[in-house]
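Trainee: Give me coordinates for this.
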Amino acid sequence: MEERKTLTTKDGYPIADNQNSLTAGARGPVVMHDFHLSEKLAHFNRERIPERVVHAKGAGALGTFTVTKDITQYTKAKLFSEVGKQTPVLARFSTVGGEKGSADAERDPRGFAVKFYTEEGNWDMVGNNTPVFFIRDPLKFPDFIHTQKRCPANNLKDPYMRWDYWSQSPEALHQVTILYSDRGIPKTHRHMNGYGSHTYSLINEDNQRVWVKFHFKTVQGIQNLTETEAAKIKAQNSDHATEDLWDAIKESDYPRWRFCIQVMTEEQAKTHPDNPFDLTKVWKHADYPLIEVGILELNRNPDNYFAQIEQAAFSPSAIVPGIDFSPDKTLLARVASYNDAHRYRLGTNYQQLPVNLPQCPFATYQRDGAMAYGDNGGSTLNYEPNSDPNAPKPSTDYQEPPLPLGNVAVDRYDHHEGNDEYSQTGDLYRLLDEDAKQRLVDNIVGSLGQVPEEIQLRQLCHFFRADTDYGMRIARGLGIKIDPSMLPKELQELKA
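Mentor: Purely as a prediction, here's the structure:
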């Protein structure tokens, strides 16, 4: 027989009575030191976290992604490394404009987000059920979303706001047409496609890049609701799509999507009739046919909605080696913006929550902040570069080709290249009088003398490059005899 569990406080104190508060007498007031009552009420007051600004109403499930076709000619990402390989996933579907308690059957784009828990880190494919969007410049996003929310005067949804905005934003017409077409109200989350919408890039083992579009084609088939059907469903069950997803998985009718890509070479992009990185445009399938990659299957419902779905944080910045960005302006803004939203909604350490935690080894120098889990890095260093041979270090194995942006390329340029780090320091040293020079040297020796000789020698090289006398004085102060082999090459003629 299973041992009966005893109710406790969050600190582990056993509770004898969970029905009656501590009071001064049977009819007296509640006393201040009833910590069990205080804990329950304080936690209750904080149970609701801020809802997502967009995509607040959503449902999700867990499952697997299985590779069915070889695309290693395009990408070195290990989740695609061999046919038959499986990767665990978490998917979330949502409406865009509605609040957390809004209806599933609204005429609205649907969010389609998938978190792949790969051996190289988490890859978040954060898209919609449409291949395009209303804007192509991220500066317009807050204004657009305001038109989809509530009127600041009366707190009502207002057709004037959205049509006033759209009538002055012609780039939105493509998405507006999709929104008001038959596909504007998907029947359920299972009966719609998903798209990365943006242009991304894939990079192979030879560091060659191609541009790609991501597509998830529903195996269940496209099914939609008319306005009349949607109105009837909303009156009966505002959570119909959430319930449908849960019930289908519970009954082992697992929803599936074919994951496909479109591929465009860099040369093709140069002569493409439209801007291939424009979020309001598609690539014609006749020119860039779909290439099947694998099957996404959702086969497990969450054990706890809040922990696994509400706290799930998807961001385009979560990529893995072999998958990268493009010059799509809106995508690049999302890369920065989504993390900021999660830190506001969930907290600084949102990536440490179990649902967001990579299921592979990882190492950072980030420490502290609210809700830091585990040992917070223990006694290890929290900065880099450092001299600890066992500490995490960058690896050039993961260097990817520069991202071309017109006449320039985005890359991690060496900020030392072409810069003289020493001349002005030497000029400053030589301006000092003898007493000031000696005080400077004494101050440095007093501090530098407290660290290992390995670091002293490395730092001495910098002082010597600035001024030979500067380096010699500090060396003598540290008791280090200068061997020419210790010096920078250009100073090795110097004798001790």
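Trainee: going forward, measure contacts and count neighbours with C-alpha atoms only.
Mentor: OK.
Trainee: On the three-state scheme, Ile71 is what?
Mentor: Secondary structure, DSSP: H, G, I helix; E, B strand; the rest coil: Ile71 is coil.
Trainee: which parts of the helix or strand containing Trp163 are buried?
Mentor: For Trp163, the host element (DSSP states H and E) is helix 159-166. By neighbour count with 16 or more other CA atoms under 10 Å, helix 159-166 contains the buried residues 161-162, 165-166.
Trainee: what's the answer for stretch 462-479, then?
Mentor: By neighbour count on 16+ other CA under 10 Å, the buried set for stretch 462-479 is 462-467, 470-475, 477-478.
Trainee: Val53: which of those residues is nearest?
Mentor: His462 (50.4 Å; CA to CA).
Trainee: Surely the closest one forms part of a strand?
Mentor: No. Using three-state DSSP, the assignment for His462 is helix, not a strand.
Trainee: Tell me the spacing between it and Asp442.
Mentor: Counting by CA to CA, to the nearest Å, the gap from His462 to Asp442 is 17 Å.
Trainee: Likewise for Thr66?
Mentor: 65 Å.
Trainee: More neighbours: these two, which one.
Mentor: The residue with more neighbours, out of Thr66 and Asp442, is Thr66; 21 against 16, by other CA atoms under 10 Å.
Trainee: what's next to stretch 9-25, contact-wise?
Mentor: Contacts to stretch 9-25, defined as CA atoms under 8 Å, 6 or more residues apart in numbering, come from residues 6-8, 29-31, 34, 36-37, 39.
Trainee: Helices - which of these land there?
Mentor: Residues of the contacts of stretch 9-25 located in helices (DSSP state H): 36-37, 39.
Trainee: of those residues, buried ones?
Mentor: 36-37.
Trainee: so where do the strands sit in the stretch 201-350 of the chain?
Mentor: In the stretch 201-350 of the chain, the strands defined using DSSP state E, counting those that start in this stretch lie at 209-218, 256-264, 291-300, 323-324.
Trainee: One more, please, to line up against the first structure:
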Amino acid sequence: MTQEAHVSVQSSTGPLTTEAGAPVADNQNSETAGIGGPGLIQDQLLMEKLAHFNRERIPERVVHARGAGAYGTFTVTADVTRYTRAKFLSEVGKQTETFLRFSTVAGNLGSADAVRDPRGFALKFYTEEGNYDLVGNNTPVFFIKDAIKFPDFIHTQKRDPYTGSQEADNVWDFWGLSPESTHQVTWLFGDRGIPASYRHMDGFGSHTYQWNNEAGEVFWVKYHFKTDQGIKCLTQPEADKLAGEDPDSHQRDLRESIERGEFPSWTVQVQIMPAADAATYRFNPFDLTKVWPHADYPPIEIGKLELNRNPENVFAEVEQSIFSPHHFVPGIGPSPDKMLQGRLFAYGDAHRYRVGINADHLPVNRPHATEARSHGRDGALYDGRHGGAKNYEPNSFGGPVETGRAMWQPIAVSGTTGESEAPSHAEDNDYVQAGNLYRLMTEEEKERLVGNLAGFISKVSRDDIAQRAIENFRKADPDYGKRLEAAVQALRG
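Mentor: Purely as a prediction, here's the structure:
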């Protein structure tokens, strides 16, 4: 809908009123004690407008604050009923409404879009069995493998408590001391580190998830969303220029492409691993810092995702949208991925703090293809939807009851409790996949990767921090480390 259309809709709905519905006589002048006199506290409209203005923002997300979103449809293109009993995947041709929020990770709400940063790829499926949220990124891996390190990692990416700025010392000190980050850092500083737009990048579920079928068989899966627009990225100089000239470049591109009827789409694929393979696979398949090689588990196309409708109100539908990886549906569940396990709690908790305990009642967040029937009541902005119905279970008054069937299959566990690393596999190595990625690159891609890394590492104030960071890349590939060391030395003089 155009801006002109919005104006005409607003002007045709009757007189301006207060929030309580009383008509407003004058919205241009506040009440005063005589002409030119002081203002009056009895001016209901003035008090209401100023009070609302002071409260019309909610805390921004600590991570993924800067984002844009759109509605769309997911269409099943292949039969996957042998792997999962999820109803929205039950037949070829079936369509499900979706909402997708893109975002950067480290920047705040007022930051620019065209920056070197991972992109969030958070997708909500409004299924007939409830909402299914798939919370991923535009990279198939991440910097760390255990959620207990997540607050520390994000603190290094955010503003330093003393300087108030992002500091290269903090970033490279943490990455150098966390060699598991070497793979993701190689992704981030390579050619795909700055997408040209949200439409021109791939998306990934990143984590490993469980699928289970009607017979109770378990499969581990990874999701891939391959852009149908083709991959397009920015060089660092191009991004620096665009970020300064048009901080809203990615948001504007997404909105305007949909307004033009050029609906962006992605081909949806999954990698599927039989549950029995996990224990003996050559590396931990639940490690978020690693990919499953396609030669081992080839991606299988299962559907098509298209975005075709813009939000009417960015605050209501994008800023207040909530996603939680704990929002599963029957036939899909979690895995022992330790990053995923932490996010199962953290995402929902963040939204209860930011938006409120009844955030799930907002139109963008509530189920669209079914009805939520819970015993949750009251709290801020509760809309009274339950009427006088009983708020406990079991009860004798006809309320909703449990199904008796779990959404996912149980996972066998053994041993004692305690802080522990994941079980060891033959190739559980922090450097192998980063080296593999480097060796896949062309000579020109390697030069740009090394240049991007060197430009950032050269800003580090201490030689030991810079050298430790370089050594991680040297362990991934000797040539990688040698080139990077020379480039950093050249820049540091």
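Trainee: Give me the TM-score for these two chains.
Mentor: The TM-score (TM-score structural alignment, normalised by the length of the second structure) is 0.81; 407 aligned residues with a CA RMSD of 1.5 Å.
Trainee: Kindly reformat the buried residues of helix 159-166 of the first structure as TSV containing distance to Phe306 of the first structure.
Mentor: Shown next, in TSV, are the buried residues of helix 159-166 of the first structure (distance: CA to CA, whole Å):
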residue	distance to Phe306 of the first structure
Met161	33
Arg162	32
Tyr165	35
Trp166	35
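Trainee: Name the nearest of these relative to Arg52 of the first structure.
Mentor: Arg162 (20.3 Å).
Trainee: center of the first structure, which residue is that?
Mentor: When CA atoms, centre = their mean is applied to the first structure, the residue found nearest the centroid is Ser315 (3.3 Å).
Trainee: That residue maps to what in the second structure?
Mentor: With the correspondence set by TM-score structural alignment, Ser315 of the first structure lines up against Ser324 in the second structure.
Trainee: didn't its match look like it was pressed against Gly348?
Mentor: Yes. Here Ser324 of the second structure reaches Gly348: they are 5.5 Å apart, a contact under CA atoms under 8 Å.
Trainee: corresponding residues in the second structure for the helix with the most length in the first structure?
Mentor: Using DSSP H to define each element, the first structure has its longest helix at helix 329-345. Mapping helix 329-345 of the first structure onto the second structure (TM-score structural alignment) gives residues 338-354.
Trainee: Superpose on the first structure and give me the mean offset of the matching stretch.
Mentor: Overlaying the first structure shows stretch 338-354 of the second structure at a mean distance of 0.7 Å from the equivalent residues (mean CA distance after the TM-score superposition for the first structure).
Trainee: can you pull the buried residues of that stretch?
Mentor: 338-341, 343-344, 346-348, 350-351, 354.
Trainee: can you check stretch 36-46 of the first structure too?
Mentor: Here stretch 36-46 of the first structure shows 36-37 as buried, counting by 16+ other CA under 10 Å.
Trainee: same deal with stretch 309-326 of the second structure?
Mentor: Quick answer for stretch 309-326 of the second structure (16+ other CA under 10 Å): 309-311, 317-326.
Trainee: I'd like the residues you listed written out as a markdown table, with distance to Ala490 of the second structure added.
Mentor: A markdown table is the format used below for those (distance: CA to CA, whole Å):
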| residue | distance to Ala490 of the second structure |
| --- | --- |
| Arg309 | 50 |
| Asn310 | 48 |
| Pro311 | 49 |
| Glu317 | 48 |
| Val318 | 44 |
| Glu319 | 44 |
| Gln320 | 47 |
| Ser321 | 46 |
| Ile322 | 46 |
| Phe323 | 45 |
| Ser324 | 45 |
| Pro325 | 45 |
| His326 | 48 |
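Trainee: what lines up against Ser249 of the second structure once you look at the first structure?
Mentor: Under TM-score structural alignment, Ser249 of the second structure pairs with His240 in the first structure.
Trainee: now Val105 of the second structure
Mentor: By TM-score structural alignment, Val105 of the second structure lines up with Val96.
Trainee: can you confirm Gln438 of the first structure is in a strand?
Mentor: No. With three-state DSSP as the criterion, Gln438 of the first structure is helix rather than part of a strand.
Trainee: Distance of it relative to Gly477 of the first structure?
Mentor: 10 Å.
Trainee: before we move on, the earlier item: most tightly packed of the strands of the stretch 201-350 of the first structure?
Mentor: strand 209-218 (a mean of 23; mean count of other CA atoms under 10 Å).
Trainee: where exactly do the helices run in the stretch 201-350 of the second structure?
Mentor: With DSSP state H, counting those that start in this stretch as the criterion, the stretch 201-350 of the second structure has helices at 236-245, 249-259, 314, 338-354.
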